[in-house]
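Engineer: Need coordinates for the following:
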Amino acid sequence: MTFASLTPDQIQSLHDEQLAAYRTLQDAGLKLDLTRGKPSPEQLDLSLELLSMPGDEYKDAKGTDTRNYGGLNGLPELRAIFSEIMQVPVDQVVAGDNASLAMMHDTLVFSLLRGTPDSPRPWAEEDEVTFICPVPGYDRHFALTQQYGVKMVPVELHDDGPDMVAVRELAAEPSVKGMWLVPTYGNPSGAVVSEAVAAELAALETAAPDFRIFWDNAYAVHHLTDERTKTADIVGLCAASGHPNRAIVYASTSKITFAGSGVCFLGSSEENVEWYLTNLGKRTIGPDKINQLRHARYLGDVEGVHKLMEAHRAIIAPKFEAVLEILRDRLGSHDIATWSEPKGGYFVSLDVADGTASRVVELCREAGIAMTPAGASFPYGDDPRDRNIRIAPTFPSIDELRTAIDGLATCVLLAAAEQHLTS
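Structural biologist: Next comes the predicted model:
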C-alpha cells in the first residue's frame, strides 16, 4: 500500500514496525561502508599477474628503456588499446599515471592560469568562470571546480543526457566555460548520453569561444549486461561541427586493473593535446612507463580489456541484482522511492521522499551503515529536494551488501513515516 492511501493510524503502525526493526539493526553492531565506488578485493585479485610484470623485459615495443626519463605522452602500445576505447586517434591520446582526476585537475588549472588554445585570456582573468553540472553527478568533479572558485550551475540529467534546453540557455552566457559529463553509465544514475544529445553538444552555439566539455568516460567498458553500450564519439562529432577543441576525453584503468595503481588517459584534438603536453612538461619529465608497460602486456588489446571486464561483471552484477531485488521488495509498494536500474557503471541512484535523504543517511550512520552524504551528487552538496542518495554496491561482500540495503530500506521507510506523522 502506498503512503498516500494509508490512514494516520496505519502510518503510525508502520512507523512503530520500522522503528522496532531499526532498533534491532542498531543492536547488531554493524560496521558497513557503502560510501565509495571501490572495487572489491576479489576484483583486485583478477589482476595480480601485474605484480610480477614486466620482469627483466623492461623495453617497450620500440626498444625504449621504460626505466628511464622521458616519454611524456606515454607508451604507444598502451595508447593504441585505449585509443579504440576512447574513440580518439592514437596520436591524440596521452597516457599518464594512476588517476584521471589528476588530468582533469591539470586541465582545469592550466586553463585558469594560462587559458586554452581558444582563450582570449586565462580563465582566472575573467570576472567569473562557470561550469554546467548535470545532476545527479560525480561529487569529485564538483569538489574540483569548487576548490578553484568556479561557479557551478546544475542542470537535470535525463536518461539520454543533460537537459539541452537548460544547457543551450546557459551556454549563451560568456562566463560559461565548460561542463562536466560522464557519458556512459553516469555516476550515479547510470544514464547514457545518446548520439543525438552528443551531436547537439558538439554543435552547440556558445558565447565563450573556449567552451570545453570535460567528457569523463570512466565507465566505458564497465557493463553489467551482455550489451556493450557504445559511447558517442564526442571528439569526432566536435570536429565535424567545426569545434575541434571543444571536447576533452578522460579514461583510466582504475576499475579495470588496480584502482590505486592503474593508468589514466586524456584524448582530444591535436591542438589541445599539444597544449596539454606543453603545460604538463613543466610539471613532470614523464609518467610511470614501467606501469604502462606491464598494463600493455597484461591487457594485450581491446578484447583483452573486455575479457577482463567480463570477469569483473561476474563478481559485481549479482551485487547490483541484490540491491535492486531488496529495493523492489521493501520499497516498491510504498510509492516513496525510485531508483535507477543501470546497465553498467558502479552505482545505483536512489531518490527517496523529498526532504528525507539527510535523515535517511543519518539513520543509516547511527545504525552502523556508512553512506555517501545526502546531496553529494549535487554542486556544493546542495540537493534542493533533499532526496538523492548514491548507493555503491561493489566493495562489500554480497551478504554484507544485503544487510546494508535491507537496513537502508528500513531507514527510508522510517524517515518517510516520521515525515508524514509530523507534517
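Engineer: C-alpha from now on. contacts and neighbour counts both.
Structural biologist: Will do.
Engineer: Helix or strand for the residue nearest the centre of the chain, just tell me which one.
Structural biologist: For the chain, the residue sitting closest to the mean C-alpha position, by CA atoms, centre = their mean, is Asn187 at 3.9 Å. According to DSSP states H and E, Asn187 maps onto no helix or strand at all.
Engineer: right, and it touches Phe347 too?
Structural biologist: Yes. Proximity of Asn187 to Phe347 meets the contact threshold set by CA atoms under 8 Å, at 6.5 Å.
Engineer: ok, Asn272 - how many residues close by?
Structural biologist: Neighbour count of Asn272, defined by other CA atoms under 10 Å: 21.
Engineer: What strand or helix carries the residue lying closest to it once chain neighbours are set aside?
Structural biologist: Spatially, and ignoring its direct neighbours in sequence, Asn272 is nearest to Asn245 (6.1 Å; CA to CA, 6 or more residues apart in numbering). Using DSSP H and E, Asn245 sits within no helix or strand.
Engineer: show me the residues around Asn245 that make contact.
Structural biologist: 212, 238-239, 268-269, 271-272 (CA atoms under 8 Å, 6 or more residues apart in numbering).
Engineer: As TSV, these with distance to Arg121 would be great.
Structural biologist: Output for those, formatted as TSV (distance: CA to CA, whole Å):
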residue	distance to Arg121
Arg212	15
Cys238	22
Ala239	23
Ser268	21
Ser269	20
Glu271	17
Asn272	16
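Engineer: Just those residues: which are in helices?
Structural biologist: 238-239, 271-272 (DSSP state H).
Engineer: which of these count as buried?
Structural biologist: 238-239, 272 (16 or more other CA atoms under 10 Å).
Engineer: Kindly indicate which of the residues you listed lies nearest Ala353.
Structural biologist: Cys238 (39.6 Å; CA to CA).
Engineer: list the contacts for the closest one?
Structural biologist: Counted by CA under 8 Å, 6+ apart, Cys238 has contacts 199, 202-203, 244-247.
Engineer: One more pass at 6 Å, please.
Structural biologist: 202, 244 (CA atoms under 6 Å, 6 or more residues apart in numbering).
Engineer: From Ser269, how far out is it?
Structural biologist: To Ser269, Cys238 is 9 Å away according to CA to CA, to the nearest Å.
Engineer: between those two, what contacts are shared?
Structural biologist: Pro244.
Engineer: Strands along the stretch 301-423 of the chain, start to end?
Structural biologist: Here the stretch 301-423 of the chain has its strands, by DSSP state E, counting those that start in this stretch, at 338-339, 348-351, 369-371, 388-391.
Engineer: number of nearby residues for Ala102?
Structural biologist: 13.
Engineer: this one as well, want them side by side:
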Amino acid sequence: MTLNELAPEALADLAAKVRAEYEELQARNLKLDLTRGKPASEQLDINNELLALPGENFRAKDGTDCRNYGNLKGIADIREIWAELLGLPVELVYAGDSSSLNIMFDLVSWSYIWGNNDSERPWKDEEKVKWVCPVPGYDRHFTITETLGFEMINVPMLEDGPDMDAVRELVKDPQVKGMWTVPVFGNPTGITFSERVARELAEMETAAPDFRIVWDNAYAVHVLGNKFPEVINVLELAEQAGNPNRFWFMSSTSKITFAGAGVAFFASSAENLAWYTAKAGVRGIGPNKLNQLAHAQYFGSAEGVRAIMRKHAASIAPKFQSVLEILENRLGEHGVATWTRPEGGYFISLDVVDGTAARVVELAREAGIALTEAGSSFPLHEDPDNRNIRLAPTLPPVEEVEVAMDGVATCVLLAAVEKLGV
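Structural biologist: As a prediction, the model looks like this:
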C-alpha cells in the first residue's frame, strides 16, 4: 500500500520504524558521496596504456609533426574515428582540447559578444536573451547561460525528449536564441531523444534567425550494456530542413579516457565551423595534437572506442543495478518516489514527494551521505516542485553505493511521513 492508503495506525507504525532506522543510520557516522558523475578509479585504470602514448611516434598519418603549432581543425587521425562513431562527415567534425564544455562556453559567449554568423547584432545588444532549458537538465549548461544573464525558460522533459509543443511555442519569440540538450542518455534523466523529436527540432520555425541548439552528445557511447544507440545525424536533418546552421554538436572523451586530459569535438555546418575557427584562431594557435594523436593510437578505430566502453559498462552497470533494486525494494510499494531506469549515461533522476527534495538532501547530509543539492538540475537551482534529486552512482565502490542508497531510501520515507504530519 502507498502511504496515502495506509490506515492511521499502520502509518504511525511505519513512521516510528522509519525514524528508528534513521537514528541507526546517523549512528553509523558515514562519509559517503553521490554528488557528481565522476569515473571510478577502476574506470580510469582501464586507460593507463594511454599514458605512454604517443611516445616517439609523434607524427600524424599525414606527416604532421604533432609537437608543433597549428591545425585548428585537429588532426584527421582522431577526427576520422569520431566522425565514424557519431555517423557524421569527417569534414564537419573538428577536434579540440580536453573539454567540450569549454567549446560550448566559447560558442555562447562569443555569440553574446559579437553575434554568430546568422546574427543581426551581438546578443549583448538585444533587449533580452532567452534560452530554452529542458528540465531536469545539466547544471553546468545552465550555469553558462546564468552567468551571461540570459532568461532561462523551463520546458518539461518527456519520455522521448523535451515537450515539443512547448518548445515550438517558445521559439516564436525572437528573443529566444538557443536551447540546451543532452540527446542521448541525458543528464540526469538518462532519456534519449527520439528521431521524431530530433527531426522536429531541426525543422521547426524560429523567429530568431541565429537560434542555436547545443546538441551535447556527451554520453552517446556510454552504455550500461552491449547495445549502442543510433546517433541521429541532426546536421543532415537540419540541412534537409533548410536550417543548416541550427545545431552545435558536441562530444568528448572526458569520461572515456581521462577527465580534463582528453579530446573534445565540435561538429556543425561548414558555415558555423568557419565562424568558430575565425574566433578560435585568435584565442589560440591550435589544439594539443600530441594528445589527439595519443588518443587516436590508443583507440585505433571506432570499434576500439566501443570496446573500451564495454569495459566501462562492466564497471558501472552493477552500481546502477544496485540503485534501482534498492529504490524498488525500499520505496516501490509506498508511492513516495519515482525514478528513471537509464540504459546508459552517468545518472539516475529521482523524484520524491513534492516539497520534500530539499529535506531529503538535508536528512542525508546529517546522516553522512552527500547528495547533489535539490534543484541542481534546474536553472538557478530552482525546482518549482522541490521534488527532483540527481543520483550519481559511478564514483564510489558498489558496496558504498548500496549503503548510501539504503540510507537515501530511509531519508525519502522520513521526509514523506514528515510531510504527512505523522
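Engineer: before we move on, the earlier item: tell me which of the strands of the stretch 301-423 of the first structure sits nearest to Ala317 of the first structure.
Structural biologist: Among those, the nearest to Ala317 of the first structure by CA to CA is strand 348-351 (12.0 Å).
Engineer: once aligned to the second structure, how far is the closest one on average?
Structural biologist: Taken over the aligned residues, the distance from strand 348-351 of the first structure to the second structure averages 0.4 Å (mean CA distance after the TM-score superposition for the first structure).
Engineer: Which secondary structure elements does that strand sit against?
Structural biologist: strand 338-339, strand 388-391 (3 or more CA pairs under 6 Å, 6 or more residues apart in numbering; DSSP states H and E).
Engineer: Report the secondary structure element holding the closest residue to Asn217 of the second structure other than its chain neighbours.
Structural biologist: In space, and not counting its chain neighbours, Asn217 of the second structure is closest to Ser251: 5.2 Å by CA to CA, 6+ apart. If you go by DSSP H and E, Ser251 of the second structure is part of strand 247-252.
Engineer: ditto for Ile81 of the second structure
Structural biologist: Counting by DSSP H and E, Ile81 of the second structure is part of helix 76-86.
Engineer: Return the distance of that helix from the chain's centre.
Structural biologist: 21 Å (CA atoms, centre = their mean, to the nearest Å).
Engineer: swap in stretch 126-137 of the first structure?
Structural biologist: The answer for stretch 126-137 of the first structure is 17 Å, by CA atoms, centre = their mean.
Engineer: Ok, stretch 271-279 of the second structure next?
Structural biologist: That offset, for stretch 271-279 of the second structure, works out to 25 Å (CA atoms, centre = their mean).
Engineer: Give me the buried positions along it.
Structural biologist: 272-273, 276-277.
Engineer: What is the aligned counterpart of His141 of the second structure in the first structure?
Structural biologist: Aligning on TM-score structural alignment places His141 of the second structure opposite His141 in the first structure.
Engineer: Just give the closest residue to the residue mapped onto Glu42 of the second structure from the first structure, not the sequence neighbours.
Structural biologist: Aligned counterpart of Glu42 of the second structure in the first structure: Glu42 (TM-score structural alignment). In space, and not counting its chain neighbours, Glu42 of the first structure is closest to Ile315: 7.6 Å by CA to CA, 6+ apart.
Engineer: quick one, what contacts Asp127 of the first structure?
Structural biologist: Asp127 of the first structure touches nothing, counting by CA under 6 Å, 6+ apart.
Engineer: how close does it sit to Gly178 of the first structure?
Structural biologist: 15 Å.
Engineer: again with Ile391 of the first structure
Structural biologist: 28 Å.
Engineer: ditto for Ile336 of the first structure
Structural biologist: Distance from Ile336 of the first structure to Gly178 of the first structure, by CA to CA: 35 Å.
Engineer: between these two, who's got more neighbours?
Structural biologist: Gly178 (23 against 17).
Engineer: hmm, who's touching stretch 80-99 of the second structure?
Structural biologist: 73-74, 231, 260-268, 287, 301-302.
Engineer: ok, and the most crowded of those?
Structural biologist: Result: Val263 is most packed of the contacts of stretch 80-99 of the second structure (other CA under 10 Å), 29 neighbours.
Engineer: residues touching it, list them.
Structural biologist: 97-98, 252-253.
Engineer: Of the residues you listed - the most surrounded one?
Structural biologist: Highest count within those by other CA under 10 Å belongs to Ser252, 26 neighbours.
Engineer: Can you tell me the closest non-neighbouring residue to that residue?
Structural biologist: Ala264 (4.1 Å).
Engineer: Identify the residue of the first structure aligned to the one you found.
Structural biologist: Ala264 of the second structure maps onto Cys264 in the first structure, by TM-score structural alignment.
Engineer: how close does its match sit to His312 of the first structure?
Structural biologist: Distance from Cys264 of the first structure to His312 of the first structure, by CA to CA: 19 Å.
Engineer: same thing with Thr229 of the first structure?
Structural biologist: 16 Å.
Engineer: Compare those two (neighbour count), which wins?
Structural biologist: The residue with more neighbours, out of Thr229 of the first structure and His312, is His312; 24 against 16, by other CA under 10 Å.
Engineer: and the more buried one, what is it in contact with?
Structural biologist: Contacts of His312 of the first structure (CA under 6 Å, 6+ apart): Gln43.
Engineer: Roughly how far does it sit from Pro120 of the first structure?
Structural biologist: 46 Å.
Engineer: again, but for Leu78 of the first structure
Structural biologist: 35 Å.
Engineer: These two - which one has more neighbours?
Structural biologist: Leu78 (26 against 13).
Engineer: wouldn't that one be in contact with His295 here?
Structural biologist: No. If you go by CA atoms under 6 Å, Leu78 of the first structure and His295 don't touch, sitting 7.2 Å apart.
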